[in-house]
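Colleague: task: produce atomic coordinates for the following.
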Amino acid sequence: MLSPLYAWNRRNFLRIGAAGVAGTTLAGMGAKPLQAAGTSAAGYGQAKSVLIVMLSGGPSQLDMWDPKPNAPAEVRGEFSPIGTKIPGVAVCEHLPKFAQQADRWSLLRTLAHQEHNHLLATHVALTGRPTPLPRGGSDLDRVETRNDFPNFAAALDFVRPRHDGIPTGVSLPNYLIEGPLTWPGQHAGFLGAKFDPWQVQGDPNAPDFRMQALAMREGMNIDRLKSRQSLLEELNHGRAEHKNADTQTLRDQQQIAFKLLTSGKMVQAFDIHRESEETRERYGRNKFGQSLLLSRRMVEAGVPIIQATMGIVQTWDTHVDNWGRLKNTLLPQLDQGLAALMDDLDASGLLEQTLVIVMGEFGRTPKVSTLPGQTIPGRDHWAHAYSGLFAGAGVLGGQVLGETDEQAAFPVTRSWSPADICSTIFNALGVAPDVTIADPLERPHLLQNGALIQELYSGRAG
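Modeller: Predicted coordinates:
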């Protein structure tokens, strides 16, 4: 369901935002990274890994991180607030573990952009860029294409390629796809399939979970695999005269597969069964909790960008039974999994070099509503103000940044956008501010296309 302001906001957003990518593309064409000198910006280079906990569908700011207990009943919802370790700051009563760990987090309450459609907002959230629209057709049907801007992991892989068998990006536990709709922003876009993050499909909580892609068939070992790789390279070399975009993509993917197969580190990282039953119980024996545990193992293996999505696509799209779904499933699983993750990262020292971000593509409407044909109320899409969590890699914990109005509908202090999150991620990973890539029309784009959220590190309001 769309906000009545949707059409006006989309036109304004596209007019004042960064230029979208347009036109027909060939995968990987025209992209040239520029290396730049270092920087002294806050948080620069402090992260070896970034973990994005993606709450797909849009979690309610009012019913989680930004409660408004004095608002009218049709706004405040059914939950009560509880205090946290941050003096004077309250969150939802169904986040008790977070409340006790609030001193580890920066809670940013004024994220905002102008996109109220799931697919388009997901592209904005995962790339920091407006979604390029098709020529003709409805933007409501806009799905993933190779015209898209590369997501964070793909762009990092392009400007800082790895050759050690460790993928630059891993996304788990599933691709964001529903029927004919594939959410944009999940791959390398115009950079081509060579730079796509590795997408994990499967439930880490399943007893038989294992990465089939990293499993060698019976009788195969590393030496035999390398021998076959050499033979394949000779065959490919002999067919160079038939090289085209499709065959090059296949060869790129073959090289990536060989590197992963011969990397014992990744094989071990994906073997979640190495964890004790006690540890697995701490995270929660459910798909999301075990995905966070697997994400922690990706951090330990040195993967630079990990995306862990809670459940399936649009899990947090609570148009119907908002409070029942939050109370009975979503919030308990989120609260337990995040608490275990933060305990482990902190105890191992990895939190000092891991930027953890918890966010959705937008928030939920202040006003409660009931969809036609439904009897249990919920909240609709809302991108004008929503909340996100940040921790680790130099981020100052125990603070709240930004303030919304009495209904958590609009910021009353400065707001930050997905473009600002983009800049903050690349800054944390030590990507210099003047590094660019070119789109297929040879137009340069700064990777850091927003403003660094310096307040995460300084504690000073913007």
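Colleague: make it CA atoms for all contacts and neighbour counts henceforth
Modeller: OK.
Colleague: which stretches of this protein form helices?
Modeller: 6-16, 73-76, 96-101, 118-127, 152-159, 222-238, 245-261, 264-269, 277-283, 287-301, 322-325, 331-348, 418-428, 455-458 (DSSP state H).
Colleague: deepest-packed of those, please.
Modeller: Mean neighbour count, computed with mean count of other C-alpha atoms under 10 Å, is highest for helix 118-127 among those, reaching a mean of 26.
Colleague: my guess is Thr262 contacts Ile222, does it?
Modeller: Yes: counting by C-alpha atoms under 8 Å, Thr262 touches Ile222, with 6.3 Å between them.
Colleague: re the thing from before, indicate which one of the helices of the chain is closest to Phe390.
Modeller: If you check each of the helices of the chain against Phe390 by C-alpha to C-alpha, helix 455-458 wins as the nearest, at 7.7 Å.
Colleague: gap between Pro59 and Glu178?
Modeller: Noted for Pro59: a distance of 19 Å to Glu178, by C-alpha to C-alpha, to the nearest Å.
Colleague: likewise for Val124?
Modeller: For Val124 relative to Glu178 (C-alpha to C-alpha), the value is 19 Å.
Colleague: list the contacts for the spatially most central residue of the chain?
Modeller: The centre of the chain sits closest to Ile52, judged by C-alpha atoms, centre = their mean, with a distance of 4.2 Å. Each residue near Ile52 by C-alpha atoms under 8 Å, 6 or more residues apart in numbering is listed here: 305-308, 356-359.
Colleague: another sequence for comparison is provided below:
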Amino acid sequence: MLRILGSRTQLCDGVTRRELMRVGGLSLFGGMTLPRLLAAASPSPAAPVGGSAKSVILLNLLGGPSQMDMFDMKPHAPVEVRGEFQPIDTSLPGLQICEHLPNTARYMHQATIVRTVTHTYNAHNPLAMMTGFTGGANNQLAPEPTDPPDIGAICQYLNMGPREMPGAVCLPCFPGFGERTMYPGIRRPGPYGGFLGHRYDPLFGECDPKFDREPSVNYYDPVRPMGAPTLPALDVLPEMSVDRLDRRLSMLQKLDGAFAQAESSPAIARMDEVQQRALAMLSTSKVRDAFDLDREPDALRDQYGRHMMGSSLLVARRLVEAGVPFISVHAEIFGRYGHSYDMHENNFGMLKNENLPVLDMVYPALIEDLEQRGLLDSTLVVVMGEMGRSPRVNAKAGRDHWPQCGFSLLTGGGVRRGMIFGSTDKQAAYPTSHPVSPGDIVATIYHLLGIDPHLMVPDRTNRPIAIAHGGNVITDIVA
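Modeller: I've put the predicted structure just below:
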């Protein structure tokens, strides 16, 4: 049998994981290694069937969106709590939201707003909202191999989606990409395979945003990043040049004889299929096509906006059409240009002049686009951040961290239409009914995807860990 030097991890059928990773693990785009290429190395449960949602688009408002200035306004609270904005009526009777979200207000009869997301994880990482795990370190700035896998990683672990497409995509780049000048080496934990391994990481987009002006104040005068996410070029990736790809294809062909000698191994017996899927992924145009926004009408591109968030969500819709189960889109800080929801200063200016107008453009555009294409009922759109903001406005007209209370806006994909779930106190500081954990949100997403949220997966020590970390489905919001 073929042997590759290195540490060995024996599989139950006698084939080493090292061998299969070397032969079958053709890395696709940088850090994203498709689990389909390693199906023979690590048997996993069959892909779920029967979920109302075929795909999920998670829009992460990185930084912590202000609940009382957006979807849980308190107009009768003291001025230092209620802030500067006025509420407006929406298409859902009894629900008022911020005056700077007029287009979003027209779609609230199609959505469920959860006002009572609460936890204690005080970090600007999407770890909790993407995994349901709230025990991470608040100062963690890079993923750890002991982190839990996110929803996208579980989708890939279960081999969901078309074989020639990734099971999970992260746009427009890995979270923290724009903060590298401030924190070298940063990669905010969340969208990773965690203890299941890097082979379950998503396909990460790349971006090169353009700015039309310099900020007057670093970080708190957001400048809109223009552009669109792209795929890494094959010729700049390690071991992925055309010549090296040709050599890999030749190597795989030469290895056929070695594999034939081990036909008694169930894992090796499946290797031909794995090779075919690997080559299909490397040669297909479907992934590239999904990122090609030139295929979209100019009017639709303008409707989403030609900025990074609008373009990323339009790519996300194209990925949904291609059958990708999980796509996350993250607001990014991009250094001193700001543009996150971390508003310790100038909270109202950042919301009024940039963040809310962008959200009020992209969310309605996405929902309308999905509905017109007949995809809304099978696509779950989740808009939320990693935390909320403090009730009291600080001395710099900002709001500070507040994981004790935040919101999640869910639309389509089997969620009830026109529902307000949970209530908060007079300052939107704490839930007064139906508190919801990030694990509950994650469990609900799994349920809508047809995945048992209490499914156990093995961690690095082979301990069984529930994928929603104790979260339970919020049955009241499921249609």
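Colleague: give the equivalent position in the second structure for the residue nearest to the centre of the first structure.
Modeller: In the second structure, the residue equivalent to Ile52 of the first structure is Leu58, according to TM-score structural alignment.
Colleague: which residues are in contact with Leu366 of the second structure?
Modeller: 304, 313-314, 317.
Colleague: quick check, nearest of those residues to Pro209 of the second structure?
Modeller: For those, the residue nearest Pro209 of the second structure by C-alpha to C-alpha is Leu313; the value is 15.3 Å.
Colleague: was I right to think that closest one contacts Val362?
Modeller: Yes: if you go by C-alpha under 8 Å, Leu313 of the second structure and Val362 touch, sitting 7.3 Å apart.
Colleague: got any residues that touch both of these two?
Modeller: Shared contacts of Leu313 of the second structure and Val362, counting by C-alpha under 8 Å, 6+ apart, come down to Tyr304.
Colleague: picking that back up, neighbour count: Pro59 and Glu178 of the first structure, which is higher?
Modeller: Between Pro59 of the first structure and Glu178, Pro59 has the larger neighbour count (other C-alpha atoms under 10 Å), namely 31 against 11.
Colleague: I'd guessed that one sits against Asp317; true?
Modeller: Yes: between Pro59 of the first structure and Asp317 there is a contact under C-alpha under 8 Å: 7.2 Å.
Colleague: Leu410 of the second structure matches what in the first structure?
Modeller: Match for Leu410 of the second structure (TM-score structural alignment): Phe390.
Colleague: can you pull the contacts of the counterpart of Pro96 of the first structure in the second structure?
Modeller: Using TM-score structural alignment, the equivalent of Pro96 of the first structure in the second structure is Pro102. Contacts of Pro102 of the second structure were listed using C-alpha under 8 Å, 6+ apart, and they are 88, 360.
Colleague: let's see 6 Å
Modeller: Neighbour list for Pro102 of the second structure: empty [criterion: C-alpha atoms under 6 Å, 6 or more residues apart in numbering].
Colleague: equivalent analysis for Ala479 of the second structure, please.
Modeller: When contacts are counted by C-alpha under 6 Å, 6+ apart, Ala479 of the second structure touches 414-416.
Colleague: neighbour-wise, which of the residues you listed leads?
Modeller: Val415 (26 neighbours).
Colleague: doesn't Val478 make contact with it?
Modeller: Yes: between Val415 of the second structure and Val478 there is a contact at 4.7 Å, judged by C-alpha atoms under 6 Å.
Colleague: buried residues in stretch 167-178 of the first structure?
Modeller: Within stretch 167-178 of the first structure, the residues scored as buried using 16 or more other C-alpha atoms under 10 Å are 167-177.
Colleague: Lys287 of the first structure: which of those is nearest?
Modeller: Nearest to Lys287 of the first structure among those, with distances taken as C-alpha to C-alpha, is Pro173, at 7.9 Å.
Colleague: how far away is that closest one from Arg210 of the first structure?
Modeller: Pro173 of the first structure is 12 Å from Arg210 of the first structure, by C-alpha to C-alpha.
Colleague: so what's the closest residue to Ala385 of the first structure other than its chain neighbours up against?
Modeller: Spatial nearest neighbour of Ala385 of the first structure, excluding adjacent residues (C-alpha to C-alpha, 6 or more residues apart in numbering): Ala112 at 4.8 Å. By C-alpha under 6 Å, 6+ apart, Ala112 of the first structure lies in contact with 383-385, 417.
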